[in-house]
Structure formats: structure tokens, C-alpha cells
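>>> Here is a sequence with its predicted model. Questions after.
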Amino acid sequence: MPEKIFKYILLSLLLQSTILSYSQPKHIGIPQVKNYNTSKMHAGAQTWMIDIGSNGLAYFANNNGVLEFDGINWRNHPLPGGILVRCIKAAQNNKLYAGGFNEIGYLLPNDKGQLNYHSLIEKLPEDARDFGEVWRIYDLPVGIVFQSYEQLMIYNNGHFKIIDAPEMFHFSFLVKGELYINDQTKGLYRLANDQIVKVPGVSQVAGELIWSMLPKGDDILIATDDDGIFVFDGLKLKEWKNPAARLLKKNQVYTGLSIDDETYAFGTIQDGIVICDTAGNLLQHLNMDRGLQNNTVLSLKLDQYKNLWLGLDNGIDYIEINSPLTYFSEFNALSTGYAAILHNNMLYLGTNRGVFYHDWQELQKGGGSQTFKLVPGTQGQVWNFDVFDGTLFCGHNSGVFTIEGTRAELISDIQGGWTFIQPENKNDIVLCGTYTGISKFEKINGQWVENGKLGGFKESTRYLVQGKNNTFWISHGYKGIYRVNVDSNYDSIINFELYNSDDGFPVDKNLNVCNLFDKPVFTTGQGFYRFDSVNNKFEPDLKLNKRFPRQDIRLMHPDDAGNVWYFTIDDAGVYRLQEDGSYVDVFLPFKELNRRFIKWFQFVYPINDNHVIFGLQDGFAYYTPQYPKDYQYEFNAYIRKATLTKTDSVLYMGQTQNKDFFVGIPYRFNQIKFELAANDFENPKKLVFSTKLEDFDEEWSPWRSNPVREFTNLAHGEYTFKVRAKNIFDNISNTGSIDFEIYAPWFLSWWGYALYAAIVGMFIFSMVRYVRYRTEKTKREEEEQQKRLFQEREKRLQNNALRAEKEVIRIRNEKLRAEMKQKDKELANNTMEMIQKGKLLTKIKKELNKLSTEFNDDIINNHINRLIRRVDKELDTEQQWEVFEKHFENVHEEFLKRLKAAYPDLTPREMKLCAYLRLNISSKEIAALMNISTRGVEISRYRLRKKLQLSHDTNLTDFIISF
């Protein structure tokens, strides 16, 4: 037992040492680089510092402000006055500190999750506020330390401690928990508590600009501006002499960081980023010729996924150094990749533009030129490489080449060299599948020469696998699978037969054949098939389908270690052989390559256990199987914004310090939109999201790439909206959530219910009143019925008396009508008498007036005048009117009083006129009664119409009679 345990321990140590040997960034190929230009970020050109917040988001000190990146969206948070932000620091207290010219402060989310800036300038002493640019911020036990050229500002518990520069500070560096500050005149200092002390033993770099200080074991690496790079052991300096140091001195180091204990990254002014080990061996050198946007690197940051963020002089780049994959692409002078082979220490890559080569040992050294060169004469489409008897064959659109070193020789001009195969026990023969059949090559006198085509078969032969005896299997992408029998000398085709869906295959097209375990294996995209020679048909290969359960495999390629590499239409994987003979499906490392392979021309070339090359649409991928990448890394999904759709007003902006954050929404705004994100910086464009609104969705929604979820017409109540993301490696993120409530509508609120209660109460009260009313009404009706019966009896007794009484009344009314008629007649007679009397007296008066003119005797005239006065006295209308009025009112029931009340402006004369008109007396007769002329009556009638406001079509007499 102890011996077995010892073996396990030894095995684990060996495995660990293997993993550690590949933990540093790869040096073959170029890592994936993502470019974020300023227009996409809506940011300024230069980015001076980068940090990762405790929330997992990336922050950048940019010319335009503090940039924030959530994996999908960029946000900019400008500082007051739009000043350049030189430095940022995501502190342990969840505040994001920032600094610029004469400005320091921090960003903190408000109650809606929006980052707001809070300046700390007012807390500084007035004489310490003109400090210029702030270049560094640190979160240390003594407090938050801001460093400018003029001073250190230590902020702790709401107060600042100021440490002035001896002359003028340059930059500062945090190394192994110690803060070092370089004074441009006095040299290097170290912060001890809240004081700075001079660092001994570094006088050699006093007055030099120090751009980077990094840990190197127990020592410190110091990169200067002009004098190169030194190693400081605490007592003295020693120059760091190696290829990396020479390159860095030439290109001016500006910034640096430790990727791990064995690896550095340096950003330069002149030529991009240099990655090297602690011994100074170059691992990677990336610049504009190798994927960067700009050659000046101002800032570096290793994120939580051990990949590199670069702040450039123009833009931001992201380098995926923590990956087993690197790439050969246009930056290596390559194009679409179709084939690869390592031969005689030369790596040959076949592209659509020809054969390219590079020395394999030079590639493995790293850091140097990785540009591939074209093999002269091979321009054009390359399909395949293979080596037979030490000779490298190249299948080409133009024919077949043999390649030696950097020279190529065309040995066949039969177009389309798809594939090569050497028949069993025939070391001097090579068969080549072409566009138009099979060509034969023989080795004669040490040279390979073409020996014509195998007659009898002219179909395209892309895949060619030998079966039993002289039988070969050929796949044709459109027709099916051919079985070809060749003569013993491999000179001609004896016969051939085509197999498709009529012969057991599930489909006709895209069938394929490959050599697996030294026998032909047929792939269909719907499982593996085998040939049943007895029935001359194909049937599913149950044993192989169980061994390799993926049904959608199109192409398989075994390597020398027994692993089986495979391709589906869009992705790739490898079945790795285990010690017990079983296979494990490994596919996660190749998820990044999905949809980048050349459809129907997928290609993989395992050089050995440590080096594998894939062909891609834009070049080649280089894969290191032993690279220790954890594909189940933790990342976060975020709700970055919540918006009310109806008003387009923002409820939430994605960050909060309050764990109990809660949003209340009025019912009338019950339409809400959520914008989502996730901080998987490696493959943000391939993220998919699933959401769930608790108490609304029964299950999580299907995965979809759209980072937006909208809800309309939500019912009132409390909700929790949740989001999770899944990255390209099928790794599911932590869940992000937000609680909110749709308030009840007014008709479901407490006062709505109070109103309903009041209405119900009123209804009940009304019903009670109604029942009482009905009861009382019924009682009254009963009483009234009894009373009615009693009254009916009384009425029957009184009817006779009533009839008699009515008869008496009728007789009385007839008598009254007769009396009225008589009075009216008397009134008329009196009136006529008055008229006649008036006429007579008027006539007499006229005669007397006439006589008075005929006599000159005064005595006679006096006597006549006395008679005239007596006549006038008799014509006194007032007395007559009083008598007339008395009789008139008796007959016409107070007509004059009613008229006077309605028209108070009527004169007595007009009242008389109305009374006479009521009697329907003519104007001539009225003139006699009123002692005026007929013309005067007409004028009086006209004036009366105006006072009565009668229209022209209304008859005055009719109006008076009907009044």
C-alpha cells in the first residue's frame, strides 16, 4: 500500500511540473487580440491606467473620463471639467478612486445604481490643492495613497496626510507590499508608515526616470529610461543582461507587470508589448504588425481570467494569453489554412495562396520573427501534405509538388492533388486522388515520377482509404461512396461500384471515409456505418457508435498516440485515449474555433502530444494540449439597465451598494425593459442569456444572444428578475437579480378598497332602507286599502248628495254667467252711453264755440263760456273713467292690475286705451271716449305697441284681449 501511494504522489508531482511548465504565456503563434477603438468606446485616445473592480467589471483611466466595460457595453463617467483621468483604483471599500490634474475623488453608485463622482479636494489643506497631475493611486493599510509629482496624499478616516516630494516625484511602484517612489533628483524612496525613507544601494539610478519595478524572486527588477534594466537585491544593483532587456532598452519601457512568478509583460513606447520570462527569454512580442492598434502601451492589467488588458496611446486592446490556443494569420503573412506538416525541422503550412514555411526551432524560441515565407513556385491552392520514403509531397490545385527545404518541384501537372496513399507493401508506389481520378507515382532511380492515371475511373477522389486486398474506398461529396478494385500492379481500375442511400446509408451527400484503427470507417453526420460484405450493404456500426457517441461527426483523424480527432460541420474535438482503453471527449478548448473552420475542408495536424495545428478560414490555430486552462471559471451576469418603456425613464443603472435595493413602479408604467451583460471578456460576442421573472415565468427562458428582455402589462405585485449567462465553454455564470414591485392600481389600493367598502356599506344601508320602505309601503297600502274601502262606502252614500250639490253649483254658475253677461252688456251700454254723451256734449261745445264767435256782446259771450265750461265739466273723463273702471274690473277680473304689474311704465291714458281695446271698441269710438282725434288714437296705439314690445306681425287688439 505505501508503495502504491508513493506512485500516486510521484505521478501527481510529475503532472504538476508538466502543467507549470506550460502555465506561462505561449510563445508559438500570436494570441487572440481584441481591438477596442475609441469610436466604439466613445472615449478619448489615451488610456493611462486599468483596474478590475470587486464587481468584476473593468475600469479604465481615459482622456475622456473613467471608462467602464461590462463585457458588452462601454460607459464613460467624466470627471468635473472634463479633465483627463490619469489613474484609477478599485479599493476594498468598493469605492472607485480616480485622479487627474488638481483633482482626486471617488465614484460610488447612487440610489439608482448610477456611478456618481465625489471630489475629495475640499478635504485637502488649501496649500496642498495645487498638486498637478495625479499618476498613481494605491489602497494600502495606511489609507488611500494618491501620488503626484509634487506630493503624496494619504487619505484615511476622512483626513489627509501630505508628504511633499524632496524635489519632484516621478512615478511610484508597489512591489511585494512596499510602496517605492522615485524622486527625479534625489533618487528612490520607500513609504514607511506615513513617512518616506531613502532606499540605499540604488545611487546608480539616482536622477534616472524609473518606469517599472517588478518582483524577481527575492529581488526587484528596475526598468529605467536610458540606462537599461537592473536587478536590485536590497544592497546593490546589477544590470539585467539578456535578449529581452536589449529589446526593451531599444524600445523604451513605459510600464510593466508580473503575469506570474515566472513571467513579465512590458509595455513600450516604440514597439508594443514584450512578454518574457524572469531569465529574459522572449516569449511574445506584439505590436501593430501582430495585432495591436498602436505601438505605444501606456498601461497594463492582468484581469481575473489571467488575460491582459492594454491601454494604448490610441485605443484599448485585450490579449488572451491564458489560452492553449494561439494563431498564425495575416500577421504571419498567411491566409486561409488547408494543410500543415512538420518535415526536417521545417513547418510547412498550405494555404489558398501557396506553401509557406518557417524554421520550427526558431518558432519554439519565441519572441522573434514568426513571419512565414512562401516556397517559390507554389503559388495557388494547396490541398494536402504527406511524406513517403523521406520525400515531402504537396497536393496542389496545379498538380503535385515535391518539396525539399525551401525549394519545390512540380512532378505532375494533373490538376487537383487531393490526397495521397501508399498501398500496403508497396514502398515505391504512391497513389494520389485528384479532381479526375487516381494518379500513380513511382520511385525510379531514387526519384519520384508520375506514371499516369489509373484508367477506368474519372471521378473526383478527395478521400482515399485502402480496404482489403486491392480494394479502395473513395468518398464523393455529392454522389456517395465508391468501392474501387485495382489490379495487382496498380495500373488500372478493374471495376467500381457506387453506394448511397439505396444501399443502407441514411443520406446520399456528404458521406465520408477515413482510416481508423487500420480499417475504413464511414461517417454520415448521423453516426458511423460499416460495410456488410455478405449483403453488399452498409449498416450502422454499433460498436463504434457506442465507443464514440457523437452522431454528427463528419471527419475523423487518429494521431500517433491513439487519440482520435474529429470534426462536425461547425466544431471540433478529440477523443483522448485513456489508460484503460476508453475514450474521453475533449471539446471545450476548441469552442473558440467554432464556425472558424473551413466548412467541408476542416483540417487538423497533431505534430505530437504538445503541438496541434488546425486550419482556419483566416489562417491556422496552434493548440497546446497540456496548457492548464480552467474552462469552468467563475464570471458574473449583470442587469445593467432597467427602463420604463412607456416613459423611457431609467430605474436602475446596474450598480448598487445596497444589497436590499428595491424598485417601486406605478401600475400605469407596468412595461419594463432590462438590458443585460456578462463579464466574460474572452468571448463576449458569443455569450447567450437566460432570464426568469419569478411569479411570472414558470421556467428559465431559452438561451439567446439578445442581451435585452422586455415585459409588458405586468400585473401588480412583487417580482424578482434574474439573469444568467452562458459562455462559449457552456459555463454558466453567477446569477444577477433585481427586486421590484408593480404597485397596485388605484382601484386595488387600500383607499380603493375603502371606497368599495363605502359603496358596499351604502348599498347595504340603501337595501335596509328599501326593505323598510317596502314594509312601510305595504303597511300603508293595506291601511289605504281599508281606508279606500271605507271611503268607497262613504262615497256611495255621498254620491247622491254630491250630484245634488253639483246641480246646485251648475245652476249657480249658469246664474253667475248670466249675471256676468248682463254686467258685460251693462258695461257695454254704459260705455255706449258715455260715447253718445261725449259725442253730444262735444257737438254742443262746438256749437257754443261757434256762437261765441258770432256775437260781440260780452254778456252773451260770458254766458256762452260758462256753458262751455259746464260742458267741459260734463266731459270730465276722470270721473267717467272711475265709473268705467269699477264696472270694467268687475267684468274683466282685475285686468288693469295685471297689466300694470306686467308693464309698470304704462301711463293712465295708455291704461284707458288698453281697457277700451279689451272691449274691442273701434278707434273712432275710442277717440270720442278719450276726447281726442282718431289720428291721436292711432298715435297712442303705436306708442303702446312699443312699450308692450310687440313685433310687427302681432295684432295689438288680439294681444290685449288674450292678456
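Here it is on my side, so go on.

>>> Please count neighbours and contacts with C-alpha atoms only from this point.
OK.

>>> Show me how far the helix or strand containing Asn849 is from its chain's centre.
Asn849 belongs to helix 750-854 when assigned by DSSP states H and E. Counting by Cα atoms, centre = their mean, to the nearest Å, helix 750-854 is centred 84 Å from the centre of its parent chain.

>>> Would you enumerate the residues in contact with the spatially most central residue of the chain?
For the chain, the residue whose C-alpha lies nearest the mean C-alpha position (Cα atoms, centre = their mean) is Glu675; its distance is 3.9 Å. With Cα atoms under 8 Å, 6 or more residues apart in numbering as the criterion, the residues that contact Glu675 are Ile639, Arg640, Lys641, Ala642, Pro707, Val708, Arg709.

>>> okay, now the second one: neighbour count?
Right, Arg640. Residues lying near Arg640 (other Cα atoms under 10 Å) number 21.

>>> how near is it to Val688?
When Cα to Cα, to the nearest Å is the yardstick, Arg640 and Val688 sit 15 Å from each other.

>>> Just to check, Ile41 is in contact with Gly71?
For residue 41 the amino acid is Met, not Ile. No - Met41 lies out of contact with Gly71 (Cα atoms under 8 Å); the separation is 12.0 Å.

>>> More neighbours: which of the two?
Legend: neighbour count by other Cα under 10 Å for Met41 and Gly71, higher for Gly71 (23 against 18).

>>> In terms of helix, strand or coil, where does the more buried one fall?
The three-state label for Gly71, taken from DSSP: H, G, I helix; E, B strand; the rest coil, comes out as coil.

>>> ok, and the closest non-adjacent residue to it?
Asn679 (4.5 Å; Cα to Cα, 6 or more residues apart in numbering).

>>> Relative to Phe740, how far out is the one you found?
Distance of Asn679 to Phe740, computed by Cα to Cα: 24 Å.

>>> hmm, who's touching the strand ranked longest in the chain?
Determined from DSSP state E, the single longest strand within the chain is strand 717-726. Among residues not part of strand 717-726, those counted as contacts by Cα under 8 Å, 6+ apart are 636-639, 676-678, 687-695, 703, 732-744.

>>> take the one below as the second:
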Amino acid sequence: MKFTVFTLLLLASLQLYSQTGNYFLSHYTPGEDRFDEVCFDIAQEKSGLVYFATRRGILEFDGRNWNTLLNDGAVYSIQITPSGELYWAGAAGYGTIAPRNIGNRKTTVISPKGVTDVFQCLIQEKKSYFVGENSLYIETPGQATLTVSATKQTGAFGSIFEIFGAVYVNTAHMGLFKVDGNKLVRSRLNFSNTEEVVFSQGYDNQYLIGLSDNNVYLVGENLKPRLIVLEDEMYASASVIVSGTWINKDMFVLGTLRGGLIFVQASTGKTQEIVNYNTGLPDNEVYALMSDQSQSIWAAHEYGFTRVSPYLPFRSFSHYNGLAGNLHCARDFQGNVYAGTSVGLFKLEKEELYDEITYFTEVTEKKPATTVTQATTPAPATQTTPTTPTTETTQPATESKRKGLLRFLKKNRSKESAPVVTPARPAETTTAPTPNPSVTPPPGTVKRRIKKSQRVLRTTTYRYKKVQGINAKITQLVIVNDKLIAVGLGGAFEIEGLTARPILEEPVRVAYASRNLKMLLVSTYDDEIRAFTPDATGWAPSSILSTVNDDIEAITDGNNQDLWLCAPDKVYHLDVATGTLKNVEGLPISNPTLNKTACVRWNKEIVLAHKDGFFRFDEPQHTFVRIDSLPKPVLHFSDGEDILYNDGRTWNILGKTHGQSNLQLLNLLQNLRFVTIDQNGENLWVVTGNNELYKFYGEKLTPYEIGNKPLLKAARNENETMDLSDFALDETKSSLTFDVIQPDYLAPQSIEYRYQLGGLEDEWSDWSVSNNIINFAYLPSNDYVLMVQSRDIFGKIRELPTVAFEVLPPYWKRPWFYALEFFVFSALVMLSMRLSSRFRIISRVLSLLTIIMLLQFIQTVIAETFETRTSPVIDFFIQVVVAFMILPVEGYLRNLMLKEGTLAGRLQRFLTPEAAPADDKKD
């Protein structure tokens, strides 16, 4: 409900502007080793990962990284279940890819042996459907594959789709059928048998359905289609609709063969935006569409993928025709947009755009006496229509122009041999099962379809037109007394429409509209300050500031009738209380590197800003002192009224303490060169380093980006991917690398990560954009818990579910090995005692060996317990101390075991006198 209200407010607010700009676009292209120019389908996992079905397999994308899941041939269709299981259909049949569980995702082919070229899949709760040209395969868990075959009556199968739980399939000869168990029944949907359903998308309780005749319908629960009358119906028909999807219940988008994307208001059919080559889309031919979780649109085209974000408060103004030169500034004035560039000033004006529409019409001609009837449908423009004998029939007046995905499969057309795009296609070679209702032509005549063209108004667009009288760089636009002033290297000019009237014809560094003086103040490259007052004849010069000569780069009004002028190393305070200059005071400032300075009035104080920080004028001390509560600005822009600054991560406007969360979206734009704050203080004009011009609509609009949680994509042990469902590794091979990512397509390169490994560290690492790759070269044996957090451009922190794992000590440090050692020592002692009577030398050797091994065992345990691993010298001295500690133990054990060995021998001889030597018997 909240987002619905927001959507209506957004659309309404944008309509207040006569020139709204174009939607914000983001472009993505995989590397050359993974890129394929044909993408058949797009799907998004619940975690936020996006998958692309291409001619080389399935690509996975997280906003930063591309990964190939399946590369055994072309994949034409993909579907993802809520549990994360991915179903695919392609040239090699169809199958599944197991859900993500940290490790190699298992791919299973479930299609019967010999099945190939399956071009679409559809997943329901208990069944999955896979369709090829001649067969429909139905898979149910635990049951055998059910196959429904096409017949001569139905013709080849087309695409399948779902409406309110029912599954439908297109057929070549008999139109639409409903799948009922293991059979096909005629559909209740009242669509023509000659038209194919190109797409079907459900949202709430209605479905958006597009037919191959370029008509778009809404279907409710009563299954009665309602035609949507498109505002740009002629453009949509000429562009050939091939796909469509909902964005939300108020808007949907249509993908076309040669016209890009058409965004349409669902309730009225009104066009909200056309995104094509003229507005930033790399190619007008759209292969596939998908609406993601953030209500942005993904479009696949020949040059990769483009994400269109209708609800981001950015609008692009740099794709309109007519603009020339490098952009330097822009501004709204009286409902018009002006842009200053390196070659002058340009105004954005309305322009009507026409398209040359090609269509076919039927004409009746006399039938030649000596010829047979020719095929009535012409071939594409670059081919010659073959003439073959046929019966005298008439083709439907409106023909199917495109069958969506099937142009890549059923007609065996590769990208390199794609047909020439025309609004009509050749006639089908199959015959419909019902007679054509067209009227039979009079005897002796024949109907023939001929190609015609018509110039049709497509839409009203805008075009930049150059303002006459300015032929030099324009760097600033200011508004003085409801007049637009452009300044730059050519001087200062008053702008009226497309005409510029000079005020000052010498290079100007900066201009300022003084409210206190009601004057236009300009700083020239000659280090002079010129003042101009508007009058009935134009602009009258004033010499009120003629005594100031310096490199002035910022000007602002004071609290009273005073002015503050900022030079790189000095600030001038001017008292002009009575309209005359009374006093000029120069105040030195700390700016050793002569950074660009901004100067504004904030909270009745004069504040300076440069890269070394913010400084306020301290009246009692009569100097500028550092504001410690504000960070050093890495980047700042000012119009003399406000300062927009970035502290290295976040954006803020000096003096505003609320409603600035949207400012962090400026992180989407790289290398900002220019920012102008509109008069209302909420909207911004932004110029980027790649010469893009955007308008940022400020605080009233909030982008709809739900954000995703970070996920663990992989854990690698010496380049071997591990499965964390049962994660334990040996200390001798404890080199671990964790690959964490937060799927994000708004500003993925700006997301920061930090981590903590419980069991090894007690503190979090620093925030860094590179901490998504966490590497541990060595981990001692212990139980560990990995904790990872991510932080997006809005400062929102999300946590990865903790990952617990164990690093096992080497086998000689494990309890079972200690037990084995104890058993061996005990056995050696017993053996020594048994051999002491007969084999005294062997017994002594065994006793000494047992003592040595036992002492070495004790020394190893103690040394391992107190080992520091910080320095081999320290560890050596610890071992020496341990050796001295156990030296008395060694002597005691040696005496004890040797003594016990002797006593044991005597005891044994006493108990068995017959075995004793003669000398012993005497004793």
C-alpha cells in the first residue's frame, strides 16, 4: 500500500514538469569469455541473484561478478522455485540445478534419453512442464514422465503459459489449448486461432497477455480478455511487441523487436516512457524482459543487459538530440531546461517526432488470363517472393508479426541470419482447420496485398537548440530578479528564450545574485569584481566594488548589508550598509594548498569550506576557526546559498538535518564534475565525468530498493570449493578463502564489508569494499565462527548468517593419537618387564626407549601448550625451559623402571626356582 501511494505521488510530481528527462539506465556486459549476444530468458532468485539463459548456457550475476552455471549448450528457458531450485530447458533437453548450499551446484538432466531442443519450461507447485516443437513433457515428483505429442491437426507446439493455475499451450494450426492431465482441451479464452500468445504475466488477480498481432489484453478471473488501448498503438505495432511484464499493478512494460521498451500505465494505456536508442538503450531489439524485486526492468539486447529503474529519482537529460560540447552546468528556468557546455548554451524545446510506418493493404485487380494465382503475402523487403501455385484464398488482414522466443528455435535462425525487420511477416505455409471468413473476390479478379508507407506522429519529444549570441564556454547559470544569467568565458548574458543579450563581454570566473544589494556580482579573470543593477534598459554597471582586486572564487551575503568574498588565501568582508562601500577588511585563512573555497551563510554565521575542513567566522576572535563536528569534505559544491559535500562516503547539504537519505544515491554517479542546487533546495542538477547530465528529484521521492542480504557464494580451501554443510579441515591445510557478496544492482561497487572470526579475533575488521573476499593463509586448530556484515550506500547494515566450522589439529595432536601413544608406552613397559628375566639387555633397551618416548611426549605436549608462534627464538627458549623442567622426571623414571625391572626379575625367579641359575639357587 505504501509503495502504491508512493508510485502515484511520483508519477504525479513528474507530470508537473514539462521536461521530465529519461529513466535511469545501468548497463552490464559479461566478459568476452562468457558473453553471447543472444539471451533467451532472465530470472531472479529470492536471494537477489540474477540468471540469464543464453546460447552458451546459464550465467549468474550478483552485481559485481559473473559466473557460469551450465555451459553444455544453449539454454532457452529458466524457472526458479521459492526454494532456490533452478529448472532449465535447452538444446540438451531439460533438467534442474540444485539450490545453493556452498559448493558446486549439482546439475541433473531429467529429460528422457534422446530429447533435445526443449524451448520453454513452466513450474507449478507439484508439476513442471517442458515443451518442444512436437512434444509436451510433464514431470511429477516420484512419477514417470508424461508426454503429450503434437498431431497433424494441432500442428507444432508453441509457447506455454499459465493463467490462474491452468496451463495453456499454443499450437500452429488450431490456436490455444488447455493442458488437462495427459490431454489437450480447447481453451475458453476467446482469442483468434490465427494469433499466438506471445507472453503472459500475472499480477494480483489479473494477467497481462500479449498476442502476436500486437494487441495487449487484461484477463481477470472470469477469463474474459479486455483489450488495452495503447496511446502509442501505431508505434507499438510498427515496433512489433515480442514480450511484456508487470512492474507493479499500475504500470507494465512492453519489449519490442525494433522500438525498444514502452512503459505503459495499466489503467489508461497511456505511455509513461519510451526507452530506446535515442534515450540511452544500446539497441532497440529486445530479446528478453524481467521485472526484478526492486521493480526495475532488465532488458537483454545484442550488447548485453540494461537495467531500467523507473522509480529512481534520477532523470537523464543528456540523450536528447542537439546537445554539443562538454557539459558544465544546467538549470530550470520558467519550466524550461538550459544546459551550458564548452561551446555555448542550449535550451531543451518540444519537438514532434514522426515515424515512417510500413503496412500492407489488400487491393482487387483483374486476374491475368494465362497465369495461376500467386501467393498473396510478399516476402521481406530484401527478398523476392517465390511464386507457387495455390488455391484462391485470402490471407487475414492482420498477420502475426513475431513469435517471440521461437524465432531463434523453430525457424532455426541464428543472430547472424536474422530476418529483415518489417511490420509484417510471410504467410504461414500451414492451412487453418476452419475456412477463412474473408469475402471471395469477384470472378476474373484477384486480391493482392501491397506495401504502403505512412508518416505518423509517434510522440512529442524534446530537442536541444542552441541559444544565439553565445559561442564560448558557459560555466554557471544564476537567476537574478527572475532573469536567467549565463556566465562563462564569453562574459555574462541575460537569456530570453533562444536569445542572449550581453551584459559583460569579458571572461567571468563566478557570478552571484546578491539579495542584500539586489545586484548581479561577477568576478572576472582580471581579478576584478563587477556589479550590475537591472533597470528598464537592461543592466546598469556599478562601481561599488571597484576597490577589490583579487582572485575571487566565492561570494555570499552576510547577515546585514554586508558581503563576504573568498579568495584562495583570504576572505574580504565588505560593509555596504548604505549602498556605498564603507569598509573592506581582509581576513587571512588557512588554506596552504590553495584548494577551491566555498562560502555560505549558515545559522547566521559565515562558513568556509575547502578540502582541509569547514571553518566558521568567530566574531569575538575575529578569525575563522575549524568546525570539529563536521568532517573534511572530499568533494564539495556550492551555489553561494548551500554547500553539498561528500566526506568520502556519505553526502550531506550543510544546514539540513533531516530528509537527506536520498542524497546517498549520488554515489551511483562516478566522478561528479558539477552540481547545482535548485532554488527549492531539494532538486539537484548533476554532471558526471562521462558527460552525462542528470536531474535528481530530491527529498520528496524515495527510491524503491528493498536490498538483499549478503550471502556466502563460495568457500575455498587451496582453490578447492568446499561444502559447508559438513565443514571441517586439517590444520596442515587450513588456508581458507571466503567469497561473500550482497547482490546489488543499484551501487554494487560502493557496498562495504567487514568481518570477524570468532575463535581467532575479538574485533571487527575495518569497512572496505574489498572485504567481500576474506582470506586466511593459516588457521590453528580450533572451533571458529565467521561473522560478516555489509553496508550499502544508505548506511544500512545487513548480516550474513554465521558460518561455523572447525579446524582439526594434525593427527599426532588429536586425542586418539595420545591414547594410542599411551597404549604403546604401556605395552612397552609390560614387554620390558616380561623380558627382564631372560633378556636383560633387551629389557634395558626397551626401558630406556620407553623413557625417551614418554619424556618426548611430555615435552611435546607442554611445548605445544605454551608455543607462541610469534618468533622461533622465543619458542626455542621455551623448549629449553621445558627440557630443564622435565630433567628430574627423566632421572626418576629411569631409576624407577630399571629398579623395578631388577625387582621384577628376582620376583619371577623366586616364584619359578626351577628356571633359576645354579648360583641363584644357592642364595
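Happy to help now that I have it. Computed from a predicted structure; not experimentally measured.

>>> Next, check the contacts of Glu675 of structure 1 against the strands and list the overlap.
Per DSSP E, the subset of those in strands is Ile639, Arg640, Lys641, Ala642, Val708, Arg709.

>>> mind listing what the aligned residue in structure 2 for the third one touches?
If I follow you right, that is Lys641 of structure 1. Using TM-score structural alignment to pair residues, one finds that Lys641 of structure 1 aligns to Ala714 in structure 2. Shown in contact with Ala714 of structure 2 (Cα under 8 Å, 6+ apart): Ile102, Gly103, Thr721, Met722, Phe738, Asp739, Val740.

>>> same deal with Thr524 of structure 2?
Thr524 of structure 2 makes contact with Glu506, Pro507, Val508, Arg509, Val510, Arg530, according to Cα under 8 Å, 6+ apart.

>>> quick one: the counterpart of it in structure 1 from Asp824 of structure 1, how far?
Using TM-score structural alignment as the criterion, Thr524 of structure 2 maps onto Thr434 of structure 1. Applying Cα to Cα, the value for Thr434 of structure 1 to Asp824 of structure 1 is 144 Å.

>>> helix, strand or coil for the residue nearest to Ile529 of structure 2 when sequence neighbours are not counted?
Nearest in space to Ile529 of structure 2, with sequence neighbours left out and distances taken as Cα to Cα, 6+ apart, is Ser523 at 4.7 Å. The three-state label given to Ser523 of structure 2 by three-state DSSP is strand.

>>> who touches Ser523 of structure 2 in this structure?
Taking Cα under 8 Å, 6+ apart, one finds Val508, Arg509, Val510, Ala511, Ile529, Arg530, Asp551, Ile552, Glu553 in contact with Ser523 of structure 2.

>>> Sort out which residues of whichever strand or helix holds the second one are buried, please.
Assignment of secondary structure by DSSP H and E places Arg509 of structure 2 within strand 508-514. With burial defined by 16 or more other Cα atoms under 10 Å, the residues of strand 508-514 of structure 2 counted as buried are Val508, Arg509, Val510, Ala511, Tyr512, Ala513, Ser514.

>>> likewise stretch 557-575 of structure 2?
Neighbour counts using 16+ other Cα under 10 Å place 557-558, 562-575 of stretch 557-575 of structure 2 among the buried residues.

>>> what sits up against it?
When contacts are defined by Cα under 8 Å, 6+ apart, stretch 557-575 of structure 2 is touched by residues 514-517, 550-556, 576-578, 581-592, 594-601, 604-606.

>>> now do stretch 48-59 of structure 2
Contact with stretch 48-59 of structure 2 is made by 34, 36, 38-45, 60-62, 66-78, 293, 708, 743-744, as judged by Cα under 8 Å, 6+ apart.

>>> In PyMOL, select just the buried ones from those.
One line in PyMOL is enough to select the buried members of the contacts of stretch 48-59 of structure 2, burial here meaning 16+ other Cα under 10 Å:
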select buried, resi 34+36+38+39+40+41+42+43+44+45+60+61+62+66+69+70+74+75+76+77+78+293+708+743+744
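
>>> Which of the contacts of stretch 48-59 of structure 2 fall within strands?
Secondary structure of these is defined by DSSP E; positions in strands are 39-44, 60-61, 66-70, 75-78.

>>> any idea where the helices of the stretch 701-850 of structure 2 begin and end?
815-835, 840-866 (DSSP state H, counting those that start in this stretch).

>>> In TSV, list those helices along with distance to Gln621 of structure 2.
As requested, the helices of the stretch 701-850 of structure 2 are exported to TSV (distance: least, Cα to Cα, whole Å):
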stretch	distance to Gln621 of structure 2
helix 815-835	74
helix 840-866	61
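
>>> Of all the ones you listed, which one is nearest Leu887 of structure 2?
Of all those, it is helix 840-866 that lies closest to Leu887 of structure 2, at 8.9 Å by Cα to Cα.

>>> Pro606 of structure 1 and Ile613 touch, don't they?
Yes - checked against Cα under 8 Å, the pair Pro606 of structure 1 and Ile613 is within contact range at 6.3 Å.

>>> show me where the stretch 151-300 of structure 1 has helices.
With DSSP H, counting those that start in this stretch as the definition, the stretch 151-300 of structure 1 shows helices at residue ranges 243-251.

>>> And Gly405 of structure 1, what's its match in structure 2?
For Gly405 of structure 1, the aligned position in structure 2 is occupied by Gly497, per TM-score structural alignment.

>>> do you know how far that match is from Leu808 of structure 2?
Following Cα to Cα, the distance that separates Gly497 of structure 2 from Leu808 of structure 2 is 78 Å.
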